[in-house]
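[1] sequence plus predicted model, see below.
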Amino acid sequence: MKHPTTPAAEAPPAAAPGTRLPPHADLNLLRTFLAVHRSGSFTAAAPRLGLSQPTVTAQIRTLEQQAGRDLFTRLPRGVEPTPYAHELAGQIAGPLDALAGLEDAGEMAAPVHLAGPSELLCVRVLPALVPLVADGVQLRVTQGLPEPLLEEMRAGRHDLVITTRRPRGRALESVPLADEEYLLVANPVWARRVAEHPEAGDLCAALREVPMVTYAEDLPIVRRYWRNILGKQLTARAAVTVPNLYAVLSAVNSGAGYSVLPRSLCQEYLDSGRLTLLHDPEEPPLNTLFLVQRPGAETNPDVVRVRDLLRDAARGW
């Protein structure tokens, strides 16, 4: 008499040979992928990673876009790895587990991914972090505009972001870092023309014939200065539009016209006489800088070191 045989457990489908890592795959994204693969759901993986469930979802979506294919099939409860995901997990599990062991033992720390405005990074942030770099902290620095950088942080690409806008919602934690003061400045030649103008008592009128230099067509900084400090609506158009504030500084210093610049960027030029302050209001306009930290980033002790040093250094900014 033949006994019925128990069917063997079904093995995960095999992927096509030669599966490769997604190009430019971020280590944080791969860690999130492996946690989801092992736990079987975004929700279960989130607390293991110290992330919110929406952040896990966003990171997996980013990795899928980089890979050019789906990693998981979404089910009513949890997710099912695709054949490609099974193959990818097999490739990265060993190296990631070994790396985690080294990090836990204190033998190796992952680089700190830091992002913010290019001018602030160069003038304030990187000089402040020199002691940590000398002590072995690895930095991976990215420059950009606030909203794109925050979106990249939600996708797991940055540990810390310095931004002029507080992120919306509660998914990203932020703290005020410093207030940046903005100044109305020009080359000394243009400053003399403004001072000698027949309508010098009316700064807006005296500046009508002076070219304006800005980094954006909508003139956000200059427009805000006119509205909040001079109490008037800006009607002038930019004579020169350049990619960033460094280029604005260079153009104004060379005599292209006037602009509004952060004090941190132009103080050296004012002290040396290469630029002249056109207006000295009692309360200059301030732009608050926020330091934003990715959920779960504190598991890297070097992220905490960078964050705390920036907070201390910012007191003197």
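    Here it is on my side, so go on.
[2] only C-alpha atoms from now on, for both contacts and neighbour counts.
    OK.
[3] how close does residue 227 get to residue 234?
    Per C-alpha to C-alpha, to the nearest Å, residue 227 is found 7 Å from residue 234.
[4] of those two, who's got more company?
    residue 234 (15 against 12; other C-alpha atoms under 10 Å).
[5] helix, strand, or coil at that one?
    Of the three states, residue 234 takes coil under DSSP: H, G, I helix; E, B strand; the rest coil.
[6] now swap in residue 140 and tell me
    strand.
[7] scan this protein for its longest strand.
    If you go by DSSP state E, the chain has its longest strand at strand 173-186.
[8] in the next helix-or-strand element following that one, which residues are buried?
    Using DSSP states H and E, the helix or strand that directly follows strand 173-186 along the chain is helix 188-195. By neighbour count on 16 or more other C-alpha atoms under 10 Å, the buried set for helix 188-195 is 188, 190, 191, 194.
[9] here's the one I want to compare it with:
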Amino acid sequence: MIDFEWYRSFISIYKHGSVSAAAKARFMTQPAMSQHLAALESEVGEPLFTRAPRKMVPTDRGKELYTKLVPLIENLESTTQEIKQTSNHPSEMPLLKLGSPVEFFTGRVLDKVRSLDIRYLIHFGTAPTLLNQLINEEVDVIMTPQKQTVTGIEYTSLEVETFVVVAPKNIKVEEEWSDIESWLHEQSWLSYGLDLPIIRRYWREHFNKRPDIKAKHIIPNLQSILKAIEKGMGVSVLPLYLIEEAVKEGKVQILFPEVSVENALYAAYRIDQRDDPNIKTMIQQWKK
């Protein structure tokens, strides 16, 4: 009798081109993955791949089997996920473990997902921490500004956020654009981290160099940085979604609004969870 997991392993090897990469994607050991393939080939009666030094090349029989299996497996996995969501507690909403930077969750995610019939277990953290939690299956999906090539992880683009220089309301700027870098260099800077994230991007894009500045205060929370700017403690580079209300209320001001930095944001999830109905629903809702 053919085991369903053999099919999933075969498809993973086909997609990744090697047993080792497929094993990582499915969070299995390489010997277990090889055993699945050997068992399936034994049932089929002929090789499904030609073994090359660093690549598994599908045979004609392997290509034929893959073409037939993929739509069936994807549909079956999607159906299984739906049954899993409702079988144990049909009266309860499904649970989605979602990871996000705290500022982005408060400023953007809440508004996007609040109307969905899904329960949320929220994890806050930095992009590297959240990615590690995703790999270790501690969360189902994460919101992240960093797209890293990690075997078994898939990214879907959500939106592009715009960052601008934000300053206390009483700061005056009279310099011409040619003097702006010097003016910015003299300011007290508030940064999310010692390596000046986003500020470094801003300098490279508009002044074609790394910033020769040292942050006066390191505050690892964008909302707290905004509050510090309101209190006149310095300037920083912050996303528009975070500062809109403070700007309307006259608590802070945007300097040089025509000169901004854009940063892509993604939803990341494990490839074997791409058909999870909760993840698909959340992403569809985001893109409406």
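    Right, received. Where do you want to start? Model, not experiment: these values are computed from the prediction.
[10] let me see the TM-score of these two.
    The TM-score (TM-score structural alignment, normalised by the length of structure 2) is 0.69; 232 aligned residues with a C-alpha RMSD of 3.5 Å.
[11] against which helices or strands is the longest strand of structure 1 packed?
    In terms of contacts (3 or more C-alpha pairs under 8 Å, 6 or more residues apart in numbering; DSSP states H and E), strand 173-186 of structure 1 is packed against strand 258-262, helix 263-272, strand 276-277, strand 286-293, helix 301-314.
[12] residue 133 of structure 1 versus the closest residue to residue 195 of structure 1 other than its chain neighbours, what's the distance?
    Using C-alpha to C-alpha, 6 or more residues apart in numbering and skipping the chain neighbours, the partner closest in space to residue 195 of structure 1 is residue 206 (8.0 Å). Using C-alpha to C-alpha, one obtains 48 Å as the distance from residue 206 of structure 1 to residue 133 of structure 1.
[13] before we move on, what about residue 93 of structure 1?
    Using C-alpha to C-alpha, residue 93 of structure 1 is found at 30 Å from residue 133 of structure 1.
[14] show me which of those two is the more surrounded one.
    When neighbours are counted by other C-alpha under 10 Å, residue 93 comes out ahead of the other of residue 93 of structure 1 and residue 133, with 16 against 13.
[15] next, the contact list for that one, please.
    Counting by C-alpha atoms under 8 Å, 6 or more residues apart in numbering, residue 93 of structure 1 touches residue 34.
[16] after the strand or helix carrying it, next one along is what?
    For residue 93 of structure 1, the host element (DSSP H and E) is helix 83-104. Proceeding N to C from helix 83-104 of structure 1, the next assigned helix or strand is strand 112-116, under DSSP H and E.
[17] before we move on, the earlier item: tell me, how many residues neighbour the aligned partner of the residue nearest to residue 195 of structure 1 in structure 2?
    Under the alignment (TM-score structural alignment), residue 206 of structure 1 pairs with residue 183 in structure 2. Neighbour count for residue 183 of structure 2, taken as other C-alpha under 10 Å: 14.
[18] could you look up the SS state of residue 183 of structure 2?
    Once three-state DSSP is applied, residue 183 of structure 2 turns out helix.
[19] roughly how far does it sit from residue 260 of structure 2?
    Taking C-alpha to C-alpha, one finds residue 183 of structure 2 at 17 Å from residue 260 of structure 2.
[20] likewise for residue 215 of structure 2?
    20 Å.
[21] same check, this time on residue 178 of structure 2
    From residue 178 of structure 2 over to residue 260 of structure 2 (counting by C-alpha to C-alpha), the distance is 16 Å.
[22] more neighbours: which of these two?
    A count of neighbours by other C-alpha under 10 Å puts residue 260 above the other of residue 178 of structure 2 and residue 260, at 18 against 8.
[23] so who does that one touch?
    Taking C-alpha under 8 Å, 6+ apart, we find residue 260 of structure 2 in contact with 162, 163, 164, 165, 202.
[24] to which residue of structure 1 is the first one aligned?
    Residue correspondence to structure 1 (TM-score structural alignment): residue 162 of structure 2 is matched to residue 181.
[25] need the contact list for its match.
    262, 263, 264, 284, 285, 286, 287.
[26] any quick PyMOL command for the buried ones out of these?
    Selection of buried members from the contacts of residue 181 of structure 1 for PyMOL, criterion 16+ other C-alpha under 10 Å:
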select buried, resi 262+263+264+284+285
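[27] in TSV, list the contacts of residue 181 of structure 1 along with distance to residue 106 of structure 1.
    Formatted as TSV, the contacts of residue 181 of structure 1 follow (distance: C-alpha to C-alpha, whole Å):
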residue	distance to residue 106 of structure 1
262	40
263	40
264	37
284	46
285	45
286	41
287	39
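[28] who's in contact with the nearest residue to residue 81 of structure 1 once chain neighbours are set aside?
    Nearest residue to residue 81 of structure 1, sequence neighbours excluded (C-alpha to C-alpha, 6+ apart): residue 72, at 4.4 Å. Residues in contact with residue 72 of structure 1 (C-alpha under 8 Å, 6+ apart) are 79, 80, 81, 82, 85.
[29] now the two most distant members of those.
    Spatial extent of these (C-alpha to C-alpha) is set by the pair 79 and 85 at 11.4 Å.
[30] who's more crowded, these two?
    Per other C-alpha under 10 Å, whichever of residue 79 of structure 1 and residue 85 has more neighbours is residue 85, with 22 against 17.
[31] in a helix, that's where residue 217 of structure 1 is, yeah?
    No. Using three-state DSSP, the assignment for residue 217 of structure 1 is coil, not a helix.
[32] which ones are touching residue 238 of structure 2?
    Contacts of residue 238 of structure 2 by C-alpha under 8 Å, 6+ apart are 163, 164, 165, 166, 222, 226.
[33] dump those residues to JSON lines, plus neighbour count and distance to residue 97 of structure 2.
    Listed next are those as JSON lines, based on neighbours: other C-alpha atoms under 10 Å; distance: C-alpha to C-alpha, whole Å:
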{"residue": "163", "neighbour count": "23", "distance to residue 97 of structure 2": "28"}
{"residue": "164", "neighbour count": "23", "distance to residue 97 of structure 2": "31"}
{"residue": "165", "neighbour count": "21", "distance to residue 97 of structure 2": "33"}
{"residue": "166", "neighbour count": "25", "distance to residue 97 of structure 2": "33"}
{"residue": "222", "neighbour count": "22", "distance to residue 97 of structure 2": "23"}
{"residue": "226", "neighbour count": "26", "distance to residue 97 of structure 2": "28"}
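[34] by contact count, what packs against the strand or helix carrying residue 22 of structure 2?
    Under DSSP H and E, the secondary-structure element containing residue 22 of structure 2 is helix 19-25. Helices and strands touching helix 19-25 of structure 2, by 3+ C-alpha pairs under 8 Å, 6+ apart, are helix 4-16, helix 30-44.
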